[in-house]
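*Asks:* make a model of this:
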Amino acid sequence: MSSDDAQQGQAPQSGADQAGAAGEERTVRVVLVDDHRMFRTGVQAEIGVTERTRVEVVGEAADVDQAVTVITATRPEVVLLDVHLPGGGGVEVLRRSATMMADPERPVRFLALSVSDAAEDVIGVIRGGARGYVTKTITGTDLVNAIFRVADGDAVFSPRLAGFVLDAFASTDAPPVDEALDCLTQREREVLRLIARGYAYKEVGKQLFISVKTVESHVSAVLRKLQLSNRSELTRWAAARRLV
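*Replies:* Okay, the predicted model is just below:
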């Protein structure tokens, strides 16, 4: 990802430079949420040298429950959030953090940091309340810049990902909200997509780190909510919405 992914035409400037320009040594407190420990370690090494970057990593989490617990305990200014997490995904973290995001005094803001550049992932977390979305190819300098901008309330996207969001909300071909899809939880959507792609229940369980019995329960809930009768109807429903 090039430097304009996070800056969009602005000259690169580090977090420390931004703080200096404001006449103070400002530090932004950050929580890292990603289910890959080695990736979290790498990000910590890249951006967590506070005296240089003015970013202080105050917590880490590997799944949805851990994320909500750590975010609630530390109340960071910015959360770097992976989209695909055990326990319901990044959207579930956003849903459970809605009160903290809406806090007028100390809002917690979210910046999605993911390997995925799929339009549905980008749109999903933005609709959930994230202030931006960058992919894991971003440089350390640009990530620090993005963190400071999100902490200030700005929206940060790479140009191509910003296009997804604009297209989604400007499109006249379909409504911006699919009420049927929105009635499903994030985990139910994940199960739906995998089942519609032909995965067996055991394979779905392995992918999502849940039991076969839990998969069966989610499938039953999806069929009931969507008023579908069987797996074939579910697959056709998902294909019609380009979810597979």
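*Asks:* okay, CA-based contacts and neighbour counts for the rest of this
*Replies:* Noted.
*Asks:* all strands of this structure, in order?
*Replies:* Counting by DSSP state E, one finds strands in the chain at the ranges 28-33, 55-61, 78-81, 109-114, 132-135, 156-157.
*Asks:* what about Ala155, how many residues close to it?
*Replies:* Neighbourhood size, Ala155 [other CA atoms under 10 Å]: 18.
*Asks:* so what's His218 closest to, chain neighbours aside?
*Replies:* Once flanking residues are discounted, His218 sits nearest to Glu188: 5.7 Å by CA to CA, 6 or more residues apart in numbering.
*Asks:* how close does that neighbour get to Val212?
*Replies:* According to CA to CA, to the nearest Å, Glu188 stands 14 Å off from Val212.
*Asks:* repeat that for Gly59.
*Replies:* 32 Å.
*Asks:* show residues contacting the longest helix along the chain.
*Replies:* Looking across the chain with DSSP state H, the single longest helix is helix 212-226. With CA atoms under 8 Å, 6 or more residues apart in numbering as the test, helix 212-226 has contacts from 180, 183-184, 187-188, 191-192, 201-202, 204-205, 229-230, 234.
*Asks:* please generate a structure for the following sequence too, so the two can be compared:
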Amino acid sequence: MTSPVRVVVVDDHAMFRRGVIAELEAAGAGEVEVLAQAADVDEAVTAVAAHRPDVVLLDVHLPGGGGVEVMRRGQSPETRYLALSVSDAAEDVIGTIRGGARGYVTKTITGPELVSAIRRVADGDAVFSPRLAGFVLDAFAGSIEVAAVDEDLDRLTEREREVMRLIARGYAYKEVAKELFISIKTVETHMSSVLRKLQLSSRHELSRWASDRRLL
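*Replies:* Sure thing, here's the model as predicted:
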């Protein structure tokens, strides 16, 4: 019988972390062992250094610099990273893989599927949700201009990216504020900063910019 895969779960939402751990314990009994959990970049890096897990189950958007920062600071030869995110945007998928993740799955995944993905990543496979695999293939084929996308997005903070994506999808400021648990005034401030950094003049231009880069 093979040893259980040793896992650290990283997500900034405590309820979601507990839910994931419960799913892994139920669906992966004997296959997965959760060593620790973390809510931000610093906690995640500390947990990786302390436990040297086989797999880190990693959210993409985290306080302190995001999942890519965890991978940059939390490098160890025996540890592989599997992104588990609500986002299925091309720049998140490609940026996370470029940052060092061995796979990327969305939070619609079932418990048994997640256990299987963790096991496969631990064994050295690359694992993607079906639609997301297409983004990676397109990037390597040159259909997505990865460098250009990254250069533009690097100008934006994590929060500005979240606001940008929702506004580009047609959300009203009030809806963005409710979705991100911030004030309407803060949304307006972020939106002004996004338009200035991207050298755009309107929501319509932002939507077209995001659509051209497959960020919606």
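*Asks:* need the TM-score between these chains.
*Replies:* The TM-score (TM-score structural alignment, normalised by the length of structure 2) is 0.74; 210 aligned residues with a CA RMSD of 3.3 Å.
*Asks:* one step back: okay if I get the strands of structure 1 as JSON lines plus mean neighbour count?
*Replies:* Converted to JSON lines, the strands of structure 1 look like this (neighbours: other CA atoms under 10 Å):
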{"stretch": "strand 28-33", "mean neighbour count": "25"}
{"stretch": "strand 55-61", "mean neighbour count": "20"}
{"stretch": "strand 78-81", "mean neighbour count": "26"}
{"stretch": "strand 109-114", "mean neighbour count": "26"}
{"stretch": "strand 132-135", "mean neighbour count": "26"}
{"stretch": "strand 156-157", "mean neighbour count": "24"}
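*Asks:* make CSV out of those strands and add distance to Gly48 of structure 1.
*Replies:* Output for the strands of structure 1, formatted as CSV (distance: least, CA to CA, whole Å):
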stretch, distance to Gly48 of structure 1
strand 28-33, 9
strand 55-61, 6
strand 78-81, 13
strand 109-114, 16
strand 132-135, 18
strand 156-157, 20
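*Asks:* corresponding residue for Asp35 of structure 1 in structure 2?
*Replies:* Per TM-score structural alignment, the equivalent position to Asp35 of structure 1 in structure 2 is His13.
*Asks:* what count of nearby residues applies to that match?
*Replies:* Neighbours of His13 of structure 2 (other CA under 10 Å): 13.
*Asks:* and Asn230 of structure 1, by the same measure?
*Replies:* 12.
*Asks:* next: the one 3 residues further on.
*Replies:* When neighbours are counted by other CA under 10 Å, Glu233 of structure 1 registers 15.
*Asks:* so for Glu188 and Val212 of structure 1, which sits in the more crowded spot?
*Replies:* Set Glu188 of structure 1 next to Val212 and count neighbours by other CA under 10 Å: Glu188 wins out with 19 against 16.
*Asks:* just checking, what residue in structure 2 corresponds to that one?
*Replies:* Aligned counterpart of Glu188 of structure 1 in structure 2: Glu160 (TM-score structural alignment).
*Asks:* ok, its match to Ile144 of structure 2 distance?
*Replies:* Distance from Glu160 of structure 2 to Ile144 of structure 2, by CA to CA: 22 Å.
*Asks:* repeat for Phe128 of structure 2
*Replies:* From Phe128 of structure 2 to Ile144 of structure 2 the distance is 18 Å (CA to CA).
*Asks:* ok, now Val70 of structure 2?
*Replies:* Counting by CA to CA - Val70 of structure 2 and Ile144 of structure 2 are separated by 25 Å.
*Asks:* please name the nearest non-neighbouring residue to the counterpart of Ala139 of structure 2 in structure 1.
*Replies:* Residue pairing (TM-score structural alignment): Ala139 of structure 2 is matched to Ala168 of structure 1. Sequence neighbours aside, Pro176 is the residue nearest to Ala168 of structure 1 in space, at 6.5 Å (criterion: CA to CA, 6+ apart).
*Asks:* burial count for that neighbour?
*Replies:* 14.
*Asks:* now swap in the one 4 residues further on and tell me
*Replies:* Using other CA under 10 Å as the criterion, Ala180 of structure 1 is surrounded by 10 other residues.
*Asks:* what sits against it?
*Replies:* Ala180 of structure 1 neighbours (CA under 8 Å, 6+ apart): 225-226.
*Asks:* please consider this matter closed, and thank you.
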